[in-house]
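K.L.:
sequence first, then the predicted structure, then my questions.
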Amino acid sequence: MDFHCHLDLYPGAKEVSREASRRNEFTWLVTTSPRAYEATSRVLGCLPRVLISPGLHPELVGERAGELTLLLEQMVRCRAVGEVGIDGTYRFKPTLIDQRRVFEAVVARSKELGGRVLSIHSRGAVKEVLPILLKYPGFGTAVLHWFSGTASEMATAHRMGCWFSIGPAAFASAAGRSLMTKLPRDRVLPETDGPFASSDGVPLPPWSIEKTAALFSPIWDCSAGEAQAILVSNGRRLLAIMGWPPAA
């Protein structure tokens, strides 16, 4: 399983996508813009066990905010949306107002449509993201991708019903490893964020759940196999919420 990756951006994307479809029970391909979603859907088509979702990455809002209307239209036929969110780091502060506007529009649209599962980018912006989610009860389910907020913010997000998708790269720093010990194990999902996240300089492939499980094993005081079973069980629970696989 991989609940957040960019299959369309790997070198040899078609081959990697086919391999992910073969190896994984489920792979969530998040796109970075509505136009990218359309192109990826055309090129990769309907792969078994691969979900392609429309999104508008906060890092691209400065140049692609005009695609918001298209995204809101695409959401009508998609039960999941991503990657969306807010990036509060210094580099993207100039577009913060537009990022908030876009993200709030997506959450409001999710509520209007009866609920969607959102893969949310919140780097340096958890304090921006959570109040918007609270403003629209009934928006659906939030999956906070590669969570890097504070322990207090994590606890708040957990109380709100948020999930957390985590990959091996989240363990790269001491601060990251410390934060991982505080995650509620019943809401953790495996992800890679490949090809952007890497291991030993190589992009993490979408079939990296065993690596993620091995990293959670000592934290959860269980074997790697048991940790993987927890991740898979969590994933299946979220897929049921998502209504995946779709009815024929």
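P.N.:
Received, thanks.

K.L.:
could you use CA atoms for every contact and neighbour count after this?
P.N.:
Will do.

K.L.:
now do the SS call for the residue nearest to the spatial centre of the chain.
P.N.:
The centroid of the chain falls nearest to Ser119 when counting by C-alpha atoms, centre = their mean (3.6 Å). Ser119 carries the three-state label strand when classified by DSSP: H, G, I helix; E, B strand; the rest coil.

K.L.:
want to compare, so here's the second one:
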Amino acid sequence: MLIDSHCHLDRLKIAPDQASLQEVISAAKARDIAYFLCVNVRQQGFIDMKQKMAAFDEVFLSAGVHPLDVQDGLNIQEVEQFARDEKVVAIGETGLDYFYANETKALQQTCFEQQIDLAVKVNKPLIIHTRDAREDTINFLKRGKADTVGGVLHCFTEDWEMAKAAIDLGFYISVSGIVTFKNAGELRNVIRKVPKDRLLVETDSPYLAPVPHRGKENQPAFVRDVAEFVAELRGEKYPELAQYTTENFFTLFKDAARLAGR
């Protein structure tokens, strides 16, 4: 059994309605993917996302505002209401992105601080997006006592120093299809070093489809390709990696309940 620990099912162009979304989930299940974490990026999109996922017990949710969407505003009281929903298992996707939006740096930092505080308040882990903001990301997590709730640096593309700093704070490292790209040599070296009890796998679908699906819209079924690649990269068997990344998911996202028989 495998879990897509980070995807945006509500943003899939190939799944605009319930019927097509069911097809996407069924295709993933056919490849042994049993659970999905659908990650919120815009506060204004949470209710629609929740409604679209309501029929799927195997889909968990997060609540938060992405650093590239902070200009749309953050009402932390409303996000807290969303965060207390029984299907919400994490706060985020939040973080810092100075690569694509350095001009909103100050606003990103304010929103990041607020969401770290919220995660601690509601006792749910954080889902972190970080790009060209290594030092600030770690410092904000330390100052906000994020180590008390933990979390994950998703779609990891940074160096081992940052990975180690996050792991030391009790965070996990999640690897996406980027690791399969031919120019991902440095990332592969990092992923080889991540301890078994701190690794997750994801698609970040509909973005970043892994080899051999480049050029297609990414979907949760492709997390199997990521997992198989990572297992070979680390000198492990796929079933072993599938088992321990699944256990890691449920350890981190403690509010995510296993379904009967799975």
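P.N.:
Sure, I can see it. Predicted, not measured: the structure shown is a model, and the values here were computed from it.

K.L.:
superposed, what's their TM-score?
P.N.:
Once superposed, the chains reach a TM-score of 0.88 (TM-score structural alignment, normalised by the length of structure 1), with 243 aligned residues with a C-alpha RMSD of 2.3 Å.

K.L.:
so the residue nearest to the centre of structure 1 sits against Trp28, correct?
P.N.:
No. Counting by C-alpha atoms under 8 Å, Trp28 is not a contact partner of Ser119 of structure 1; they are 9.4 Å apart.

K.L.:
show me the common contact partners of those two, please.
P.N.:
His4 (C-alpha atoms under 8 Å, 6 or more residues apart in numbering).

K.L.:
leaving out chain neighbours, which residue sits closest to Asp186 of structure 1?
P.N.:
Spatial nearest neighbour of Asp186 of structure 1, excluding adjacent residues (C-alpha to C-alpha, 6 or more residues apart in numbering): Asn234 at 6.3 Å.

K.L.:
counterpart of that neighbour in structure 2?
P.N.:
Asn234 of structure 1 maps onto Asn248 in structure 2 when the alignment is built from TM-score structural alignment.

K.L.:
what's the neighbour count on its match?
P.N.:
Using other C-alpha atoms under 10 Å, the number of residues around Asn248 of structure 2 comes to 18.

K.L.:
in which helix or strand would I find it?
P.N.:
If you go by DSSP states H and E, Asn248 of structure 2 is part of helix 238-252.

K.L.:
run the chain-centre distance for that helix.
P.N.:
On the basis of C-alpha atoms, centre = their mean, to the nearest Å, helix 238-252 of structure 2 sits 15 Å off its chain's mean C-alpha point.

K.L.:
to which residue of structure 1 is Gln219 of structure 2 aligned?
P.N.:
By TM-score structural alignment, Gln219 of structure 2 lines up with Pro205.

K.L.:
what about Phe56 of structure 2, distance to Arg134 of structure 2?
P.N.:
36 Å (C-alpha to C-alpha, to the nearest Å).

K.L.:
which of the three states applies to Glu83 of structure 1?
P.N.:
strand.

K.L.:
that older thread, so the match of Gln219 of structure 2 sits right up against Phe196, yeah?
P.N.:
No. Look at Pro205 of structure 1 against Phe196 with C-alpha under 8 Å: they stay out of range, at 10.3 Å.

K.L.:
out of these two, which sits in the busier spot?
P.N.:
Between Pro205 of structure 1 and Phe196, counted using other C-alpha under 10 Å, the more crowded position is Pro205 (23 against 14).

K.L.:
ok, that one to Ala125 of structure 1 distance?
P.N.:
27 Å.

K.L.:
and if you look at Leu51 of structure 1?
P.N.:
For Leu51 of structure 1, the distance to Ala125 of structure 1 - C-alpha to C-alpha - is 26 Å.

K.L.:
now swap in Trp207 of structure 1 and tell me
P.N.:
Counting by C-alpha to C-alpha, the gap from Trp207 of structure 1 to Ala125 of structure 1 is 29 Å.

K.L.:
who has more neighbours, the two?
P.N.:
Trp207 (23 against 17).

K.L.:
quick check: buried residues in stretch 7-18 of structure 1?
P.N.:
7-10, 13-14, 16-17 (16 or more other C-alpha atoms under 10 Å).

K.L.:
would you turn those into a markdown table with distance to Arg109 of structure 1 and secondary structure?
P.N.:
Formatted as a markdown table, the buried residues of stretch 7-18 of structure 1 follow (distance: C-alpha to C-alpha, whole Å; DSSP: H, G, I helix; E, B strand; the rest coil):
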| residue | distance to Arg109 of structure 1 | secondary structure |
| --- | --- | --- |
| Leu7 | 26 | helix |
| Asp8 | 26 | helix |
| Leu9 | 27 | helix |
| Tyr10 | 30 | coil |
| Ala13 | 31 | helix |
| Lys14 | 32 | helix |
| Val16 | 32 | helix |
| Ser17 | 29 | helix |
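
K.L.:
okay, now the aligned residue in structure 2 for Thr32 of structure 1: neighbour count?
P.N.:
The alignment partner of Thr32 of structure 1 in structure 2, by TM-score structural alignment, is Val41. A count of nearby residues for Val41 of structure 2, using other C-alpha under 10 Å, gives 21.

K.L.:
any idea how far Gly92 of structure 2 is from Val41 of structure 2?
P.N.:
Where Gly92 of structure 2 is concerned, Val41 of structure 2 sits at a distance of 7 Å (C-alpha to C-alpha).

K.L.:
any residues in contact with both of those two?
P.N.:
63-66.
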